[in-house]
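Colleague: Fold the following and give me the result.
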Amino acid sequence: MADHINLIKLSVGSESVADIAHWQKHRSKQLKGGQYYHLTRMWPKREADLLNGGSIYWVVSGVLQCRQRVLRLDEIIGKDGIRRCGLILDPEIVLTEHQLKRPFQGWRYLKPEDASRDLPAHRASDEAIPPKLSAALAEIGVR
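Modeller: Next comes the predicted model:
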């Protein structure tokens, strides 16, 4: 049994993994110490498990396509005085095998055994498959 847990999150507004990378690179308001953080209202109760090698898996256009390792969790107090969680992410975006995912709100825990496998290094530079084709392939079990 794995000793870590992952998160899964919809990347709302993104149409590709390149969109995620562009968003994070140009989102200067969400940089802390030069690293991008994803802001969330809820603090993961399984923080220790998440920080023991966990990643956030991104769902783009209904298909799980990539992940980023979660490096740490930082407390961020908004202008409204509310405490939020800043998920400090590794800048490296790792492409994964595609997996169809239904829409959901917020983030969810993702067990390692349910997570998509990383693409082999020789496939990491493959041209991105259009989202509709990727979804169709994932639906029939072709990753």
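Colleague: CA atoms for contacts and neighbours, from now on please.
Modeller: Will do.
Colleague: Pretty sure Ala135 sits in a helix.
Modeller: Yes. Checked against DSSP: H, G, I helix; E, B strand; the rest coil, Ala135 lies within a helix.
Colleague: mind listing what it touches?
Modeller: Neighbouring residues of Ala135 by Cα atoms under 8 Å, 6 or more residues apart in numbering: 62-63, 98-100.
Colleague: how many other residues sit next to Gln105?
Modeller: Number of residues near Gln105 (other Cα atoms under 10 Å) recorded here: 7.
Colleague: One more sequence to fold, the one below, so I can look at both together:
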Amino acid sequence: MTKTVHLLKLSVGTEDVAGLSAWQNTKRAQTDDGLPRHITRMWPKRADEILNGGSIFWVIKGVILCRQPILRLDEYIGADGIRRCAICCKPGLIRVEATPKRAFQGWRYLPVDDAPDDLPDGRQAEEALPPELSKALAAIGVR
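Modeller: Prediction:
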């Protein structure tokens, strides 16, 4: 039986969840069929586990704030002829309990047991706190 694993990725240059959402709504950030995607140099070695219900968890300003279910991994050949991986996700961001995370490069695997929980349905539509405040609250155990 195939396990499930998630990916953890920094959303570089993003100020908040709304900013990530706005970027994903641009044509440049979408596949030909309109799905949001993230293009990365490395192809995940654990692709089967990722495609078994995995999500990409987004770190914004040092805090894991949201996730997206991963639908597929597409081959993407850049203008430079280099093969890359396009991580194609379900549209829309699911907010999660704010969880501090130090900076890192690239993406990392995130075991299911270590992934932050989704915010309850009633809190998904709340206006998000600024990432710095979310980080400070999470550091003292307030989620």
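Colleague: now what about the TM-score between them?
Modeller: Here the superposed chains carry a TM-score of 0.95, computed using TM-score structural alignment, normalised by the length of the first structure; 141 aligned residues with a Cα RMSD of 1.1 Å.
Colleague: if we can go back for a sec, between the contacts of Ala135 of the first structure, which has the most around it?
Modeller: Of all the contacts of Ala135 of the first structure, the highest neighbour tally under other Cα under 10 Å goes to His98, namely 27 neighbours.
Colleague: Show me the strands in the second structure, by range?
Modeller: Remark: strands assigned in the second structure by DSSP state E are 5-10, 37-40, 55-60, 63-77, 83-89, 94-100, 107-111.
Colleague: The third one to strand 107-111, inter-axis angle?
Modeller: Just to be clear, that refers to strand 55-60 of the second structure. 120 degrees (axes from the mean of the first three to the mean of the last three Cα atoms, to 10 degrees).
Colleague: what does strand 55-60 of the second structure rub up against?
Modeller: With Cα under 8 Å, 6+ apart as the criterion, strand 55-60 of the second structure contacts 5-12, 14-17, 64-70, 89, 101, 131.
Colleague: Of those, grab the buried ones for PyMOL.
Modeller: The buried residues among those can be selected in PyMOL (16 or more other Cα atoms under 10 Å) with this line:
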select buried, resi 5+6+7+8+9+10+11+14+16+17+64+65+66+67+68+69+70+89+131
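Colleague: now the end-to-end length of stretch 42-51 of the first structure.
Modeller: 16 Å (Cα to Cα, to the nearest Å).
Colleague: Rebuild the strands of the second structure as TSV, extending it with distance to Arg143 of the second structure.
Modeller: Shown next, in TSV, are those (distance: least, Cα to Cα, whole Å):
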stretch	distance to Arg143 of the second structure
strand 5-10	19
strand 37-40	28
strand 55-60	16
strand 63-77	11
strand 83-89	26
strand 94-100	6
strand 107-111	20
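Colleague: if we can go back for a sec, which of the contacts of Ala135 of the first structure still touch in the second structure?
Modeller: Compared against the second structure with both residues aligned by TM-score structural alignment, their matches' Cα atoms under 8 Å, those retain 62-63, 98-100.
Colleague: Turn those residues into TSV, columns for distance to Gly106 of the first structure.
Modeller: Shown next, in TSV, are those (distance: Cα to Cα, whole Å):
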residue	distance to Gly106 of the first structure
Gly62	14
Val63	16
His98	20
Gln99	18
Leu100	17
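Colleague: got a list of what the counterpart of Asp118 of the second structure in the first structure touches?
Modeller: Taking TM-score structural alignment, the alignment pairs Asp118 of the second structure with Asp118 from the first structure. Contact analysis of Asp118 of the first structure by Cα under 8 Å, 6+ apart lists 66, 94-97.
Colleague: Kindly report the same for Leu7 of the first structure.
Modeller: Residues in contact with Leu7 of the first structure, defined by Cα under 8 Å, 6+ apart, are 50, 54-57, 107-110.
Colleague: now, which of those sits nearest Ile77 of the first structure?
Modeller: Lowest distance from Ile77 of the first structure to the contacts of Leu7 of the first structure (Cα to Cα) belongs to Trp107, with 19.7 Å.
Colleague: Which residues lie in contact with the closest residue to Arg72 of the first structure other than its chain neighbours in this structure?
Modeller: Setting aside the residues directly before and after it, Arg72 of the first structure is nearest to Ile88 in space (Cα to Cα, 6 or more residues apart in numbering), at 5.3 Å. With contacts defined as Cα under 8 Å, 6+ apart, the neighbours of Ile88 of the first structure are 35-38, 70-74.
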